[in-house]
Structures are given as C-alpha cells and as structure tokens.
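Student: sequence isn't available, so here's the structure alone:
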C-alpha cells in the first residue's frame, strides 16, 4: 500500500471534518470491496463530501497533490469500476451524502437531483408529483443516479423509455481540475455545440465527477399488466416480440427472456415463489404493458395479443396476472435469477448486446461452442430481449469444482465475446467496462476508436487522476 500524504489528508479533514475522512480499515472496508465479492482494493482514505463545493475542493486537492480518485455511488457495479486498485495510492470519493432532490417540475416533466440520490428515492419523489421516472433495475434500492449515469444503466424498461442517457437532459460535473460545469438545463432541444452531457454519461468517472442531473419524467400509466409466456425456443421469443410490437406498439414496456434453467434455479433456491405452469418449457418471456387509458384497456390489449400468439403457435402456454400481487409474483421470478445464481455459487458473467435479429442464432451457436470446449457447462441465459441485451452467464457443470472451472474464465470469455463480435454485438450492454473488461475492450474496439477515446481522456484529464485503470 502506498504511503498516505499527511498534508493531503490534513487538508481533506479541514474541508470535510474529521468524521468524513475515513482512514481506518474497518471504516473503509465497505467502500473497497466490489459488489460481487471477488475483489477488494486499497485506498489512502474514503472522502465523504456533502456539497458540490466540497467535491470541487477535494478534486482541486487531488490535482494539487497528484492523488488519484475513484468516484463512487452505491458501489453496486459489476465490472470493478467503482472500487480502487490494490496499490493504495487512490482515494475513494463517496457521493452518498449528496442526496438531495433539488427540484421537481411536473409541467416541464423534469426532476433535478444530486448524484448521490438513490434511484428508488428518485422514483418515489416523481410519484409524489404524479409522474413516473421509469429507470428500474434490481439494485434500485441502493444504486445511485450518479452511478446510473456513469455506466449508462439500462434495466427493464429500456424497450419503452431508453437507457439512462435517454432519460437525462442536463448534468452538473466537477472537472478533473476542480472546476464546476453547470449544465442543468431541462431542455429537450439545445443545439449549441458539442454535447458535453453525452460525453460524461457512460464515462465511468474517468472524465469528471457527476454531481447533479436533470432527468426526464413521464405521465404515470393508468395501469400496468403482466403476463408470462412459455415458448419452445429463443426463435419463438423473437416471433412473439414481433407479434407484441405489432399489436401493442409503445404500450409494450417490458419483454424479458428467461431460459428453463434460470427458472429451475429460482425454484430450487426460492421455492416460495410462484410456479405458473404445471410442466416445463424451454424458454419463458415476461411481458409488461402500460396503458394511459385504463386497466380494462390494458388487459384487453394483452389478452388479444397473447391469444394471437397462441393461435399462430408462437406460444405454447401463457398466464396473465389478474392482480397486483400476481404481477409482482411474476416479476419476482425474473428479479430472483441473479440471487439464485449467487446462492448456487460463482459463475462467469457476460453482459452483452446484439442485433435483436441475431439473438437466437447467437444463443444456439455460442452454447454449442461452449459445450465443445467445456462439456456440461451450465448456461444461465436471460435478459432484456426487446432491446437486445442478454445476461449470458456460464456456470460450472453439475458437481464440478467451482475454483477449477473459474480458472478457465479467460478462455470462456474469449468464446463468448468472439461470438458476440462475430454477430456485430457489444461486450458490454449496461454494466460498463470498469477494470474487469478493460483488456477485452482493447481487443474488440478498433485502433481508431481507442485513439479517439484516449485523446478525449488526455484532453480532459491530463494528470490522469480520474478513476485510473478503468475503461482505458
């Protein structure tokens, strides 16, 4: 571990107070371990500012003393983007205390928030104003808006509302020099030069520290209805997507693919959850429709659409939730897949995106390649089929040694990512690059793309203090 500079830490204590400069091992521990429990970094200190001005002053101090800093929100990331490396040279800049809802404008349909606001709290503040903030993901009770923006998070409603990038109108950012750029404009149209907002979204804290955002709000739907469809294959799921889009248009807000193995895992580890079908099916799709008219309209539209899919032999069976409790039960099946995976043991995760038309061929071809190389490997394949995002996770064969299997991670990544690349896909759909996929990015990005990215990084962060070792 690098030796902490006493003068630097003393200055930080002057800025924040002793209580918010954490240096003890026990106090820092939650900020240094990644969410999956696979890596623990080291740091000089964890700094906990409460205002944007304190963030700017801390960044100026880091620039003065040449101290690297790692911005961190809820630390729920999956690619080692929000934790420091093992050198101990960096500080963690926790934005958890920047948690104010600054303003809600129901007429402009915007909400202005601190970057440290927990996603669920933003959803609740929007609801109190009679509006909807549609970003929704499994970690919404602990992830923060700053982290969502820094990774351009997706979630279950991308099909209808888009990624976090599409939900953001303006940003407030502290630059690597400690200057404050205030771009908190709630404008749908602003054609005045380079779009700096989009530069910082998805940059994973490598270009600056996001401290605030103006986010889009939408009308609250009058009703949401849910169904679970059973199908013979991913190809049938793609046909079902076409049927639903033709019948429902923008009312289709969720379309989640889950393999039989996924739901078998959930049943094994969470037997209290519903089992909607008496028999087993190869694939399942969780559908959700939102209606601006009425619940009766939404139910009728869903039932008509599902009936058309059944008549066309696209779907083998289907259940439509008839109550909020039944709808929540169906969503719990989807949301408990990552929890069931964790309970079953470690696996090799992939967050990929593909042209929607290529998904069925990708699933079949990649499964065959993995079976040839690693017979018996178990595939936990699920995701947001409507926007082309698959969580394609590879677990050890039944009864195999976990540690021995995980030693093949690089080889398994190569099979999966080469397959993704061959179909014109991306090795990261919504989790980001962080440190975990940095070397993979260099393999699949063109030299020119990498050169342009490095040029942007060097121009904005010439000292290289912003989240070093991440992305590039």
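Tutor: Happy to help now that I have it. Note that the structure is a prediction, hence the values are computed from the model and not measured.
Student: only C-alpha atoms from now on, for both contacts and neighbour counts.
Tutor: Noted.
Student: so which bits of the lengthiest helix in the chain are buried?
Tutor: In the chain, with assignment by DSSP state H, the single longest helix is helix 295-311. Neighbour-count burial for helix 295-311 flags 295, 297-299, 301-303, 305-310 (criterion: 16 or more other Cα atoms under 10 Å).
Student: which strands or helices does the helix or strand following it pack on?
Tutor: Downstream of helix 295-311, the first helix or strand assigned by DSSP states H and E is strand 317-320. Other helices and strands packing on strand 317-320, by 3 or more Cα pairs under 8 Å, 6 or more residues apart in numbering; DSSP states H and E, are strand 223-231, helix 295-311.
Student: contacts for strand 317-320, please.
Tutor: 225, 226, 227, 228, 229, 230, 231, 276, 303, 306, 310 (Cα atoms under 8 Å, 6 or more residues apart in numbering).
Student: distance from the chain centre to that strand, please.
Tutor: With Cα atoms, centre = their mean, to the nearest Å as the basis, strand 317-320 stands 29 Å off its chain's centre.
Student: ok so, going back, helices and strands around the longest helix of the chain, which ones?
Tutor: strand 223-231, helix 234-248, strand 283-291, strand 317-320.
Student: tell me which of these sits nearest to residue 328.
Tutor: strand 223-231 (8.7 Å; Cα to Cα).
Student: and the angle from that closest one to strand 283-291?
Tutor: 160 degrees (axes from the mean of the first three to the mean of the last three Cα atoms, to 10 degrees).
Student: quick one, strand 223-231 and helix 234-248 angle?
Tutor: Using the same axes, to 10 degrees: strand 223-231 against helix 234-248 is 150 degrees.
Student: which pair in the contacts of strand 317-320 spans the largest distance?
Tutor: 225 and 231 (19.6 Å).
Student: what sits against the residue nearest the centre of the chain?
Tutor: Nearest to the geometric centre of the chain sits residue 153, at 3.8 Å (Cα atoms, centre = their mean). Residue 153 makes contacts with 163, 164, 430, 431, as judged by Cα under 8 Å, 6+ apart.
Student: presented hereafter is structure B, for comparison with structure A:
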C-alpha cells in the first residue's frame, strides 16, 4: 500500500530525527529546483541523515515500503537525475555527511564523505601540500557524492581523468540497507569485479555513495596559462597535438572557445576587461602545471613554436594570478553568458579528438540550415573531445516560440552528426531524466540488457532513483 506524505514524514522522523526531515513542500525549494529549471516536481519529503547508519535505516524502510529514494548532493546536476520525476519520491540529501575522514599524502589518497563540497575537498588536500584535481564551474556547491554519481569530468580530465579515474574505492548503501565497504587505497586489487566502477556514474540507481577514497597528487609549484588566437577548430587540433608533444603530462587543460562567447560576456559586463590579446574567430585556453624543480617557460617556448608553424596569430600569457583568474572566468562563464542572450539549445557531446573539427563544421551547417539566424556557441574540452555544442536563439526571436519549434529538431541533427562520427550523446553530464529516451535509441541493445540485469540484481524493487537512466526494470 502506498504511504501518504504524512505517513512518510512521520516514519522518516522516527528513523532520522524530526530535525532532519522536511515535509512542508513550501520549504523544499532548495532541493527541488535544479539549475536549468527544466524539471520541477514536489517530493513526499526530504531527509538529511546525519550518519551512514541513518542512511542505512532509511533505505531499509524504503525498500520494505516500496518508496522511491533520490540521492542528492549539491543539486548542481544538469540532466535532472537529482530531482523528483513523479512527485512521490523522498529526496535523501547527503549534505550532513561532510567529513574528510583521512588524508594520506604518502599514498596519495584522501577519504571524503559524500556531502563534502568539492571546493572544500580541494582546500583540505591543499592544506596538506596536495591537490585533488577535479575542477568544475560548480565546485563551490557540488558535493563529492553527486560528482562521483554523475562521473563528472571538468577541465583537468586531459591530465588526470574524470571522476571514475580519480576514485580508488567507495562506501555505499545498497537498496536493502546493507553497507558496501569498498574503501581502499590499493593501486592493484585483482579480486573480481570492480564494483566501484559500477557505482560511480550510476546516478544513484544502484546504491547511494556515502564516502570515497580519492586520488590526490603533489601540488604544482605554479601554472603557466595562456589565451591564444586561432583561426579555426582545425588549427586548434594541430595546436593541441603540438602542445601534447612538447608538454606531455604537464598539459593540464586545452579549452576551445569561440569569439561569440567573448562578445556576449563583454557586452553584458561579465568580465572587467578583455582577457585576450586581440580579436580572433576562436581562442584556446591552455594551461601547463609546473612542478617543484622544473624551470618556467615551457608554455612560452611551445607557443613560439606554434607561431613559427603558423598555428596561432596572437597570444597573451598570464603574468599574475589575477590574469589567470580572468582567463578561467572567461571559460567558466560560457554556459552562464548564454542565458543573457535568451533561450539556448544545449548539447553535452563527445567525439574522438580528431573528429572535433568535423563535429563543429557539420553541426553548425546542419543547425544553420534548419534555423536561419541561429547562433552557434560550441566550446569546451578540446583536449578530450567533449564539446558543449550550444546554440543561442536568433537575435530578436521569441524564446518560447524558438524552443517550442526548434529544440527537438536541433537535437536530432546534432546527435545525428555525433553518432556518425562515433561519438557519445552524453559526455559528462549523464542521463538523468533528460536523456532516458535518447539512451534507449542510441545504446547497444545488449548493453541495455546488461544494465537492466545489474539494476534488477541490486535494486529488485526499483526504489533507487526510479525512472532515471533506465525508465523501468523488467
């Protein structure tokens, strides 16, 4: 029998304490409104367990009563995985599990609970002379559990990998309340299936991550950062290859940004001054790390080689922390700036790195043919093939009419280009509720069968984030 909201709140108050339960929909806003405001349903309740044992108790109760549980971190996800779908689920916030349990710099491991804010994880590692290298625009509010559950990427994937590659082990509560104790710091552990890799990126559909052992690295002595002018994505690809040959593992980031992004930010006063050397159709934001004992100047010598090869026409190298901060603000504000120009259609896609120019060229042509006057704003992680292929509405268009008429059509033509190039329709944002139907269309049927089998085995009653990633369990 389905419990009423009042019964749910009363039961959760008994389990987790009344101070850790929110039952009034008017007070749930912070947990219900996701960043893009595409999905909005109420919830039966919000529970904020103070301990791992309380999380276990909530899951045991939910499993017995068939109540859907949505794990939530900082509520920064962009595909609706962390918010309700039907309105009768319980949101389980991990915010109160926010301790750094240990840091072992010799082993290169930090153990952090799921509610630790990503920026605080950075600070904790840096206090010990180390670095946790996963950097996101939302790092001031994103939490470790959500970052891992979505297998987040960010700007340092090129050098350090995404969230899955930075995770050595996890602790997680399963659907029936059992605790998987998978925290370890072993670089080699060949004792069966890598269960950690199942839970990372599962968007809370297989278990609720409560803590993780994370890789940390020696803190660089300094960074060398530059914004360079390039003529095209084809030139960017050649420049990336040159930088990788010359800098190797020191190349942390290689981000591609179009001129329109600078134009929008300057017109709307989002930058205190232009961080570029001069006007250019495209820019590349390049950053190298410099470890203790290594001489500076590697970036400048690489850029001189790029000038000689006619790959770049101008450049500005950061001479201060303020310069570096401004350059990164230019990149990190690319998503936000598009909201200043009205409605936009967004894609988080990836292709083989060598295919990035073809993706942009073919995608722009297809979208402009479909919607005359549409403004392409493709940007992102050139170094790992992940492009945020966005489109702002034509100047003067009606936002609602633009989205109603062209949203699905533009998605269709861009995804067609992506798939023909051997790419993925979700590079780093995940599936959530936004791309459930799309996943069924593009994923190999055998892979979907395997995913459903795993889901059924670990969550037979389908209580963990119901309707997300896989619409239903067989």
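Tutor: Everything's here; your move. Remember, predicted model here, so these are calculated numbers, not experimental data.
Student: so after superposing, what's the score?
Tutor: Laid over one another, the chains give 0.97 as their TM-score (TM-score structural alignment, normalised by the length of the first structure), with 468 aligned residues with a Cα RMSD of 1.3 Å.
Student: picking that back up, need the helices and strands packed on strand 317-320 of the first structure in JSON lines with distance to residue 137 of the first structure, can you?
Tutor: Below are these laid out as JSON lines (distance: least, Cα to Cα, whole Å):
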{"stretch": "strand 223-231", "distance to residue 137 of the first structure": "17"}
{"stretch": "helix 295-311", "distance to residue 137 of the first structure": "23"}
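Student: circling back: wait, which of the helices and strands packed on helix 295-311 of the first structure is closest to residue 456 of the first structure?
Tutor: helix 234-248 (38.6 Å).
Student: Provide the aligned range in the second structure for the next helix or strand after the closest one.
Tutor: Toward the C-terminus, helix 234-248 of the first structure is succeeded by strand 252-259 as the next helix or strand (DSSP H and E). Counting by TM-score structural alignment, strand 252-259 of the first structure falls onto residues 251-258 of the second structure.
Student: what do you get for stretch 321-340 of the first structure?
Tutor: Going by TM-score structural alignment: stretch 321-340 of the first structure matches residues 318-337.
Student: any chance you could list what contacts the matching stretch?
Tutor: Residues contacting stretch 318-337 of the second structure (Cα under 8 Å, 6+ apart): 137, 224-227, 255, 257, 261-262, 264-265, 270-271, 275, 285, 379.
Student: and what of stretch 242-261 of the second structure?
Tutor: Applying Cα under 8 Å, 6+ apart, the external contacts of stretch 242-261 of the second structure come out as 155-160, 233, 236, 240, 279-290, 298-299, 302, 306, 331, 334, 337, 377-383.
Student: and it, what's buried?
Tutor: Buried residues in stretch 242-261 of the second structure, counting neighbours by 16+ other Cα under 10 Å, are found at 242-244, 246-247, 250-258, 260-261.
Student: just the terminal-to-terminal distance for it.
Tutor: This stretch, stretch 242-261 of the second structure, spans 25 Å end to end (Cα to Cα, to the nearest Å).
Student: repeat that for stretch 184-193 of the second structure.
Tutor: Taking Cα to Cα, stretch 184-193 of the second structure runs 15 Å from one end to the other.
Student: hmm, who's touching that stretch?
Tutor: Against stretch 184-193 of the second structure from outside (Cα under 8 Å, 6+ apart): 107, 109, 168, 169, 170, 213.
Student: which one (most neighbours) among these?
Tutor: Comparing those by number of neighbours (other Cα atoms under 10 Å), residue 170 comes first, having 28 neighbours.
Student: map that one across to the first structure for me.
Tutor: In the first structure, residue 170 of the second structure lands on residue 171 (TM-score structural alignment).
Student: now for the host helix or strand of its match, which elements pack on it?
Tutor: Residue 171 of the first structure is located in strand 168-174, with elements delineated by DSSP H and E. Here strand 168-174 of the first structure touches helix 52-65, strand 180-183, strand 209-216, going by 3+ Cα pairs under 8 Å, 6+ apart.
Student: turn these into JSON lines, including distance to residue 75 of the first structure.
Tutor: Output for these, formatted as JSON lines (distance: least, Cα to Cα, whole Å):
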{"stretch": "helix 52-65", "distance to residue 75 of the first structure": "18"}
{"stretch": "strand 180-183", "distance to residue 75 of the first structure": "24"}
{"stretch": "strand 209-216", "distance to residue 75 of the first structure": "15"}
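Student: most tightly packed of those?
Tutor: Among those, strand 209-216 has the highest mean neighbour count (mean count of other Cα atoms under 10 Å), at a mean of 28.
Student: identify the residue spatially nearest to whatever residue of the second structure lines up with residue 310 of the first structure, adjacent ones excluded.
Tutor: Structural alignment (TM-score structural alignment) places residue 310 of the first structure against residue 307 in the second structure. Distance criterion Cα to Cα, 6 or more residues apart in numbering; nearest residue to residue 307 of the second structure, sequence neighbours excluded, is residue 313 at 6.7 Å.
Student: what about the one you found, neighbour count?
Tutor: Counted by other Cα under 10 Å, the residues lying close to residue 313 of the second structure total 15.
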